[in-house]
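>>> Give the three-dimensional model of this entry:
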Amino acid sequence: MLRQYELVERVLEYDPDADAAMLNRAYVYTVQKHGTQTRASGDPYFSHPVEVAGLMTDLKLDQETIATALLHDTVEDTLATIEDIETNFGPDVARLVDGVTKLSKIEQMPENERAAENLRKFLLAMSEDIRVLLVKLGDRLHNMRTLHFIKKPEKRLRIARETMDIYAPLAERVGMYEYMREMQMLAFAQLEPEAFRTIGNRLDQIRAEDGGQVDAIALDMKHALSEMGVTTEVSGREKHPFSIWKKMAERHVSFDQVTDIMAFRIITEDVADCYRALGVLHTTWQFLPGKFKDYISTPKTNGYRSLHTSLLYGKSMRVEVQIRTREMHRTNEFGLAAHWAYKQGDKPDGQVGWLRDLIEIVDTSHDAEELFEHTRLAIYQDRIFAFTPKGALFQLPKGSTPVDFAFAVHTDLGAQTVGAKINGRHIPLRTQINNGDVVEIIKGKNSEPQLSWLGFVVTGKARAAIRRSVRLKEYAEVAEIGRKLYDGIATRVPAKVGKKALREALKRLEMEEEDDLYYAIGAAKIEDRDVMEALVPGSTAELDDEQNWQRGGKALSIRGLTAGVGFQLGECCHPVPGDRIVGLRKPGEGVEVHAIDCLQLASGIDADWLDLSWGKRSRGAIGRLRVTLYDRPGTLAEMAGIFAQNHVNVKTLDQTQLDHPFTTYEVDLEVQDLPHLTRILSALRASDSVAQAERM
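Have a look, this model is predicted:
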């Protein structure tokens, strides 16, 4: 563990003007606050923030970031508060510490929710300052280095999976490849221990048998380049086990069939030498077609720049080669962190393009599961390049379609997409884009995202925007149903209901907007009785027990049952007063009431059959309909109007099928009797908005 003076001296080496007193205070503060707390390894807890601060000095980050690393766990794990941090270390450090601090409630959430909420927190904090992520990545890297001390295997696996799914990809997206590789290696060892050991043993075996072959190849390359006057540094290594395992999985091959397990890096003085070195390699050794990538002229979104090629060395040995300048190498290994080195002076904008997309996903995701899915799509996929007709370049995941491209250009363009051209030819929207394609989006003024697009889009941004649009459309349609049903409810209270009464009702129901109430009514999330009571308090006090079905009381009576015997209506046939009914009684259970033509009765149920009939009380029976509407604006509202005109209460409304140009719903209605249900069916069938309506 770094001593106090050693840490401060590290910072002063690259930033002589740093506030040493503030750094000393931060070191002492974290030691005092964490006190006697220990880690799973048995080490004092404060050793962790000190080591994270040491990782930040390796990146030559500014004094606020070093202080944040020292203090990042004090608010979560000690009695310190953000206000204390601000008082002692200033608002900038307090803001960064607050961004890194893990919320305690996250630890009690289910796995996916916890990971997603953690991710949500960091993405929002990153939108203000990328240093939050840099400290968090250092925190996670050190935790992974000490993961083996945790005794519970399920906890180790959870942390390793979260690291592999979230933090390693985030490290890649900000260009911190050193962090990414080590995180992947440590997580892989936990998640696939047998594969990790097997590949590691094979690499040790190859290393022992090759007689220094890696060094020999590197020396050959250096000599070839030197003879052509190109001054370089050449180094070689075997790929790490996770990289090899990933290739084995992608190609469905064994270890022995992975031929390119050696990788070499060539460092040059300038960009011109990069291309000269590439020419020398390609004329000295055979290069493999399709394996060349120029990330110097077209950098990755995280700023990564390098030339990549694969060569055939000897008769059959494939080797990968990366060629870059010294400046590129530092940026490639440490990404955005390299820009924060104090000597750079100016700080980059943390809101890089991909990060803006992630923030938009945070804003549009419906729940934690959806956020997790969309964000993983956004941060962890191989990329392709495509152009607009005017030459603007966009990077997208492999498998992207014109719809993904449109949303990448702008959310509004994605929403208005009606067609596309690739390289001047009209193509279906589900067509996959290839590297270098020119994509032209055709838009319509009144178009909107289609639910069917979710079947082929691959980017998190597109999926989040489509789902949000579909939800808003559904919300508006259900609210329109609720508006019509509300008009019927308002006529049943003993007073005229105006705007003032509605405003007061919203307060009583703890809702903000009228549409919130209409949606709750249309989606059957609130009972008619509760709406009436909110509009006119006391208006339901005199309702007799015929209407108490809404509070769980029995509103139906059945003749033919022994006094005190409970019953329930069959979910399979939903009998209503007017249907001929029978009862089925099984030993030790109540009576189940079925319509006489229920298909369940033909299945030979082992039960006593009872001859039943309806009693005098006949409110509260549920009739279930299947209604197929034409998929066009206003059809849902038309159906809601029919329900309101027939004074029926909608209990549930579920969309069960979308098959353009039709949408099918299952609707549960509280009806008086069979004639009431029949009138509703007749009205539906007479409507131009309804393609089909039937009782289930």
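
>>> When you work out contacts or count neighbours from here on, use the C-alpha atoms and nothing else.
Noted.

>>> Apart from its chain neighbours, what residue comes closest to Gln692?
Thr628 (5.1 Å; C-alpha to C-alpha, 6 or more residues apart in numbering).

>>> Could you tell me how many residues sit around the one you found?
23 (other C-alpha atoms under 10 Å).

>>> Confirm that it sits in a strand.
Yes. Under DSSP: H, G, I helix; E, B strand; the rest coil, Thr628 sits within a strand.

>>> wouldn't it be in contact with Arg685 here?
No. Counting by C-alpha atoms under 8 Å, Thr628 stays clear of Arg685, with 10.1 Å between them.

>>> Can you show me the strands along the stretch 251-400 of the chain?
For the stretch 251-400 of the chain, applying DSSP state E, counting those that start in this stretch gives strands covering 262-268, 286-287, 293-294, 307-313, 317-325, 383-387, 393-397.

>>> With mean neighbour count and distance to Ala534 as extra columns, can I get those strands in TSV?
Output for those, formatted as TSV (neighbours: other C-alpha atoms under 10 Å; distance: least, C-alpha to C-alpha, whole Å):
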stretch	mean neighbour count	distance to Ala534
strand 262-268	21	72
strand 286-287	17	77
strand 293-294	14	67
strand 307-313	19	69
strand 317-325	21	70
strand 383-387	18	55
strand 393-397	19	51
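
>>> for comparison, sequence B:
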Amino acid sequence: MLLYPTKRVISVNPPKFGKGEEQDFHSFLNFCGNFTSNLNVPLLYKAFQFNTKANKDLQRKSGEPFYTHPLEVACFLVENVIYNDELIASALLHDVLGQNNLYSINDIESEFGKEIAKIVESVYRITNLERQEIANIEYFRRLLIALTTDVRIIFIKIADRYIDMKTISYLSPETQRKFAEDTFQVYIPLAHRLGLYNIKSELEDMAFRVLDRDNYNRIVRKLKMTKHERDEYLRKFSAPIIEMLQNFPLLKENDIYFEVHGRVKHIYSIYNKTLLRGKPVEELYDLIGIRIILDTEDETICEKVVNEIKKIYPFIPETYKDYIRNPKPNGYKSIHCAFVGEGNQKVEVQVRTFKMHLIAEKGVAAHYRYKSGQISIDSIFEDEKIEKWIQKIRDLLSQGQEVPDSMLFEGFDYEIFSDEIYVLTPKQEMVILPKDSTVLDFAYYIHTELGHRCAGVKVNGKTCSIFTKLNNGDIVEIIQGSNLEPEFHWLDKVVTRKAKNAINEFFTQKAQEYFKSGKQFFDKIINEQSLSQQRVSIINSIIRHLKYTNPREFFIELGKSQELKEAIEFFVIFLKENNFKFNEKSLKNNPLLKKLEEFIEKKAHFNPEGYTIIMSECCLPAKGDEVEAFLLGKTIIVHRKDCPKVKLYYVDLGAAKVNFDWEKINQENFEIGIKFHSPSFLFVFNLLAQALSSRNDVAIKSWQKQEVSPNRFYWIFYFDAKDVSFINVIRNLIEVNDYDVKFERIGRKSAYQ
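Down below sits the predicted model:
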């Protein structure tokens, strides 16, 4: 519902067809004209004539003329995907074959060419398969054969299914159920993969209404407000926000156009959230809301608009989600938050730019529309992932009947969603995560607190580690503990932004709490001893003698350690009694400084026994490297000294730095990653052959070739080694033999960055 401006310049609502063939075609052309001025009218009219002749005197179950269905499919594609002559002509022809036996595929090819004929034939074959009772493996095999010839086939079938679902009530209950099941199994995942997010949500609602009418109706009843009441509420809620935006200097000075839309959460999405969050419908905060869309490239203005709304309505802090700073894996960007409106009603507010909105609503095709206006659908084929998926499946199918069922099914299940996995809750609710996600990523996806307190897990009924990587179809049950907290090394295990951000935020807040506690304790001692004037010099003395980098590090450790608190208290008293004179001999001679001496000794000769030692995957340190080691809880994280994450661990998260001695580590072998740059693998092979031929303490675990540019490659090797001494051998061989090879140390998570 558009709340502001009250009138749009152009209406793009699809026309109502069934008013006569000529009038319907002109309405269709007018609709397409809202999206492009480059219509191939002769081609479209010829396709429309084929459609009307093939479907002459035929009616749909709803009583509408059959020729109107292809028009509706074509309009859907123009509005939700992109205008392209071949795509839209194929949509108009997609129901021609087989109708009244009037036209054959040869007729289509002779009149429209091979490209359009191939698309039409594939759509026809898929439609025939949908009408058959076929076991799942066979169903997906035949579906794949048809789907993998052209991406436009997928677009037409999604559009065809969407229009069919809109009139599903005219079909028999059995047919309705099959349509809805197929929609969930095939077309909703396809719509999501191709970025048709709004259509995906609408298909979910329509299919859910058929498959679980009771729960669908239950949620509809729970929504309480009628459409009229809801619209009126959103108009009143948005009125002061619209007034603010109209007078907001930042928008006025930069002449930034804006729109405000009312929105209601989709039924199936509400159903999922009641299950995943374990809350009744009434407690969800995002059932109704408004969306503010700004015509600007400056993404920072979105947050400034949110800050202005906070001056109008009570803000609910825990609902704030910044997907602009932390986009979703599929590229979605927006700010989400909620406010309390009249009658204590929670209302979600989303703020985004027009570019963000277009991509959120239209997906893949929107990238191209936004960049350069209306262009050829060929640009969509430039999506590398789609090209690779199509080629891989085509290669599988070209192997003929010998290809096993599982391989074809895997091709469908994996390749099209190669950057995502689909896993299930114990209640069979689907959760979509990036590839390589762990159980911990799943737990944090469900809820931050569930991630923090993840004690164990069952995957497909079997007990597993919380770091287990998940696969498509896994059923995941999280076991929650009561007094658990995240551990530092989890950061190296999780892959999703949400999990990493949640863990980082936990330790950042913890560090801030320790800093505040330590500073308060120190200031209390200073005040008790009446030493406010000497506060800075005392801090500098402590930092110097205890070898801290800065006051923040000292205060954080002071907040954590009761032992250090006692030592510092005695130290301050000693300084006061001795007129602030202090030297190393004082440690040996004064009982007041005994605890400080013990603390310094313990810090200098840290004993790692009893601690979990983690060699960080981001840099893969090994024996012989210069390292920085950090202690948090009972975990020691070791990084190479030149690792960029050192600042993250050392400063931002408040981890204590400890002295680390390789000789005190029992670990015998270490994983070492090296990236070699060279125009020829022969150079790399000769180099490694010479370096490793006489060594028994180094073994190659794995290697992989990557092309950087034409005639330039790099090779990633992972070794098992006793220490890093063999790296010096490699370096010397390169210098002596003048090999055209360069190399650098890498970690597991930095190899392809």
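
>>> Overlay the chains and give the TM-score.
TM-score of the superposed chains, computed with TM-score structural alignment, normalised by the length of the first structure, equals 0.51; 418 aligned residues with a C-alpha RMSD of 4.4 Å.

>>> now the strands of the stretch 251-400 of the first structure as TSV including distance to Arg145 of the first structure?
Formatted as TSV, these follow (distance: least, C-alpha to C-alpha, whole Å):
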stretch	distance to Arg145 of the first structure
strand 262-268	25
strand 286-287	38
strand 293-294	33
strand 307-313	30
strand 317-325	28
strand 383-387	30
strand 393-397	31
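
>>> quick one, which of the ones you listed is nearest to Phe149 of the first structure?
Of all those, it is strand 262-268 that lies closest to Phe149 of the first structure, at 32.2 Å by C-alpha to C-alpha.

>>> check the fit of that closest one onto the second structure and give the mean distance.
Using mean C-alpha distance after the TM-score superposition for the first structure, strand 262-268 of the first structure ends up 1.1 Å from its aligned counterpart in the second structure, as a mean over the superposed pairs.

>>> and for that strand, what span of the second structure is it aligned with?
With TM-score structural alignment applied, strand 262-268 of the first structure matches the range 288-294 in the second structure.

>>> and the matching stretch, how far out from the chain's middle?
How far stretch 288-294 of the second structure lies from its chain's middle: 22 Å, per C-alpha atoms, centre = their mean, to the nearest Å.

>>> Contacts for it next, please.
Identification of contacts with stretch 288-294 of the second structure by C-alpha atoms under 8 Å, 6 or more residues apart in numbering yields 234, 238, 256-265, 302, 346-354, 357.

>>> mind running it again at 6 Å?
Stretch 288-294 of the second structure is contacted from outside by 258-264, 347-354, using C-alpha atoms under 6 Å, 6 or more residues apart in numbering.

>>> Please report how far Lys499 of the first structure lies from Phe407 of the first structure.
Per C-alpha to C-alpha, to the nearest Å, Lys499 of the first structure is found 41 Å from Phe407 of the first structure.

>>> out of the two, which sits in the more crowded spot?
Phe407 (23 against 8).

>>> Need the three-state assignment for that one.
Reduced to three states with three-state DSSP, the structure at Phe407 of the first structure is helix.

>>> doesn't Ala415 make contact with it?
No. Applying C-alpha atoms under 6 Å, one finds Phe407 of the first structure not in contact with Ala415, separated by 7.5 Å.

>>> rewinding a little: tell me who's in contact with the residue nearest to Gln692 of the first structure.
663-664, 691-692.

>>> repeat that for 7 Å
By C-alpha atoms under 7 Å, 6 or more residues apart in numbering, the contact set of Thr628 of the first structure is 662-665, 690-693.

>>> For Glu449 of the second structure, see how far away the residue nearest to Glu299 of the second structure when sequence neighbours are not counted is.
Nearest residue to Glu299 of the second structure in three dimensions, chain neighbours excluded: Thr353, at 6.9 Å (C-alpha to C-alpha, 6+ apart). Relative to Glu449 of the second structure, Thr353 of the second structure is positioned 31 Å away (C-alpha to C-alpha).
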